[in-house]
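A.B. asks: Pasting the sequence and the predicted coordinates here, then a few questions.
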Amino acid sequence: MDAFMIVLVATLLSQAGGRLSGFTERLVERTDRALPVLAGVMLAQGVLAAAAIRIGMLLAPQVTPESRSVLLAVALVLLGIGMMGRLPRPGSTFGSPRLGMFGTASLGAAVILLADSGLMLVAAAAARSPLPWAAWPGAMLGLLGALLPAILLGAREWRRLPWRAIRVAAGSVMILIGLIIVLSTNGLI
């Protein structure tokens, strides 16, 4: 169950107010249909998270338990550093959704998810856990929890939230947790 909780919390914190939330919010605002957009984004997350878990399962027997913990720590630190970057700009960055709402949401979400380091965290958590597939519902629920406020609040209210401060604080916590994991793995604390 540790993979479930690690991935759930990290995905929820890293995707809230991030590129994928901004993309989803803009696409819903542009098309005025939330369900196909949410379904497309969740499909992309489900497929990519399953692939990351499979990679973690293949990696697990080839590395030591200490290396798996260090890999998880590196993934947390990279995710935390990534959260301190630029916030998405308001407004639409794309033209007409030519693939339809579902297709545009799936393809756009897949590109954004591949660019983030969240899938590395899913793979590392799966490699470290005796129940690697527990990371999949964690990834799905974490993303759903991050996207629903963006969709339900609407563009104007969602953009008013202090995302910069929220993301810097959450990123700092992830970096700190990653450093603690590395130090405890090496027996320094």
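C.D. replies: Received, thanks. Numbers count the residues shown, from 1 in each chain.
A.B. asks: C-alpha from now on. contacts and neighbour counts both.
C.D. replies: Fine.
A.B. asks: State the three-state secondary structure for residue 168.
C.D. replies: Following DSSP: H, G, I helix; E, B strand; the rest coil, residue 168 is assigned to helix.
A.B. asks: if I pick the closest residue to it other than its chain neighbours, what's in contact with it?
C.D. replies: Leaving aside its chain neighbours, residue 168 sits nearest to residue 84 (5.2 Å; criterion: Cα to Cα, 6 or more residues apart in numbering). With contact set as Cα atoms under 8 Å, 6 or more residues apart in numbering, residue 84 has these partners: 164, 167-168, 171.
A.B. asks: What's the ChimeraX syntax to select whichever of these are buried?
C.D. replies: To isolate the buried subset of those in ChimeraX, counting by 16 or more other Cα atoms under 10 Å, use the following:
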select :164,167,168,171
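A.B. asks: Using JSON lines, lay out the contacts of residue 84 together with distance to residue 5.
C.D. replies: Below are the contacts of residue 84 laid out as JSON lines (distance: Cα to Cα, whole Å):
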{"residue": "164", "distance to residue 5": "24"}
{"residue": "167", "distance to residue 5": "19"}
{"residue": "168", "distance to residue 5": "21"}
{"residue": "171", "distance to residue 5": "17"}
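A.B. asks: Below is an additional structure, to be compared with the one above:
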Amino acid sequence: MEALVPAFLLAALTQLCDKPAMLTAILADRYGRPLTVAITAGIAHATLNLAAALGGSLIGPMMTPNARALLLAMALIFGALGAAGSNRVKDRLDGWKLGAFFTPLLGVLILAFGESTPFFTLALSTGGQPWFAAAGASIGTFGVAFVAALLGERTWAAMPWRWLRILSGIGFLIAGCWIGVNALRLT
């Protein structure tokens, strides 16, 4: 149960100013079905989080506690680096004619595959509670996708995400360095 809340918070913070949320807002406006788009974006995120949790449950028993902490530190540092990027979506999937269910499902699945949230889920899953980590991350990502879909592209893009990206990036970097230094027993 202790992996549920950190996974939720990490997922929500990273998704608030990340590309999958922006794509969800774009597709919700295009199809005019925000609830359908939000649900399918949530399914895409849940699929990735479940795969990451499965991976964490497989490698977790082979890792020492320090290795698990170091993996979490690396995930946080990579999350900080990801926060420095842009949330602009380069491909709006205009050529995709798969409808209001499959376009967001596949588009968000592909876009979120390289994002920080599955890496956080993997790192938290190695601690022994993979399904709670997957559940927390999935709830966090669905919540953000739901809000993005309801607000739509114009309102979502107008939000001051830059400051949240900077603050969350700094927070991730500090936490990652702290956990990493402790995992390497340098303190």
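C.D. replies: Perfect, thanks for sending it. Not measured: the values here are computed from a predicted model.
A.B. asks: Superposing both, give me the TM-score.
C.D. replies: Superposed pair, TM-score by TM-score structural alignment, normalised by the length of the second structure: 0.92. Supporting alignment: 187 aligned residues with a Cα RMSD of 1.7 Å.
A.B. asks: Over in the second structure, see which of the contacts of residue 84 of the first structure survive.
C.D. replies: Counting by both residues aligned by TM-score structural alignment, their matches' Cα atoms under 8 Å, the contacts of residue 84 of the first structure that remain in contact in the second structure are 167-168, 171.
A.B. asks: Now render those residues as TSV, adding distance to residue 99 of the first structure.
C.D. replies: Formatted as TSV, those follow (distance: Cα to Cα, whole Å):
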residue	distance to residue 99 of the first structure
167	31
168	34
171	34
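A.B. asks: for those residues, which one is nearest residue 121 of the first structure?
C.D. replies: Distance to residue 121 of the first structure across these (Cα to Cα) is lowest for residue 171, with 13.8 Å.
A.B. asks: Hmm, residue 85 and the closest one touching each other?
C.D. replies: No. Residue 171 of the first structure lies out of contact with residue 85 (Cα atoms under 8 Å); the separation is 9.7 Å.
A.B. asks: Stretch 148-158 of the second structure aligns to what range in the first structure?
C.D. replies: Counting by TM-score structural alignment, stretch 148-158 of the second structure lines up with residues 150-160 of the first structure.
A.B. asks: Other residues contacting that stretch?
C.D. replies: Against stretch 150-160 of the first structure from outside (Cα under 8 Å, 6+ apart): 17, 21-22, 24-26, 28-29, 34, 90, 149.
A.B. asks: how big's the offset between it and the second structure?
C.D. replies: Here the mean offset of stretch 150-160 of the first structure against the second structure after fitting is 2.2 Å, by mean Cα distance after the TM-score superposition for the first structure.
A.B. asks: can you list the residues that contact stretch 47-59 of the second structure?
C.D. replies: With Cα under 8 Å, 6+ apart as the criterion, stretch 47-59 of the second structure contacts 109, 112-113, 117-119, 121-126, 128-131, 133-135, 137-138.
A.B. asks: So for the second structure, the centremost residue is which one?
C.D. replies: residue 117 (2.9 Å; Cα atoms, centre = their mean).
A.B. asks: Quick check: chain neighbours aside, which residue is closest to that residue?
C.D. replies: residue 11 (5.3 Å).
A.B. asks: swap in residue 111 of the second structure?
C.D. replies: Per Cα to Cα, 6+ apart, closest to residue 111 of the second structure is residue 20, 6.2 Å.
A.B. asks: Contacts for the helix or strand containing that neighbour next, please.
C.D. replies: Taking DSSP states H and E as the criterion, residue 20 of the second structure maps to helix 19-31. Residues from elsewhere that reach helix 19-31 of the second structure (Cα under 8 Å, 6+ apart): 15, 34-35, 37-38, 41, 86-89, 92, 99-100, 104, 107-108, 111-112, 144-145, 148-153, 156-157.
A.B. asks: Tell me who's in contact with the residue lying closest to residue 69 of the second structure once chain neighbours are set aside.
C.D. replies: Nearest non-adjacent residue to residue 69 of the second structure, counting by Cα to Cα, 6+ apart: residue 183, 5.6 Å away. Contacts for residue 183 of the second structure (Cα under 8 Å, 6+ apart) come out as 66-67, 69-70.
A.B. asks: quick one: what's aligned to residue 183 of the second structure in the first structure?
C.D. replies: Aligned partner of residue 183 of the second structure by TM-score structural alignment: residue 185.
A.B. asks: rewinding a little: average gap between the helix or strand containing the residue nearest to residue 117 of the second structure and the first structure?
C.D. replies: Here residue 11 of the second structure, judged by DSSP H and E, is contained in helix 4-16. Its aligned residues in the first structure lie a mean 0.9 Å from helix 4-16 of the second structure after superposition (mean Cα distance after the TM-score superposition for the first structure).
A.B. asks: Can you check which part of the first structure that helix sits on?
C.D. replies: Counting by TM-score structural alignment, helix 4-16 of the second structure falls onto residues 4-16 of the first structure.
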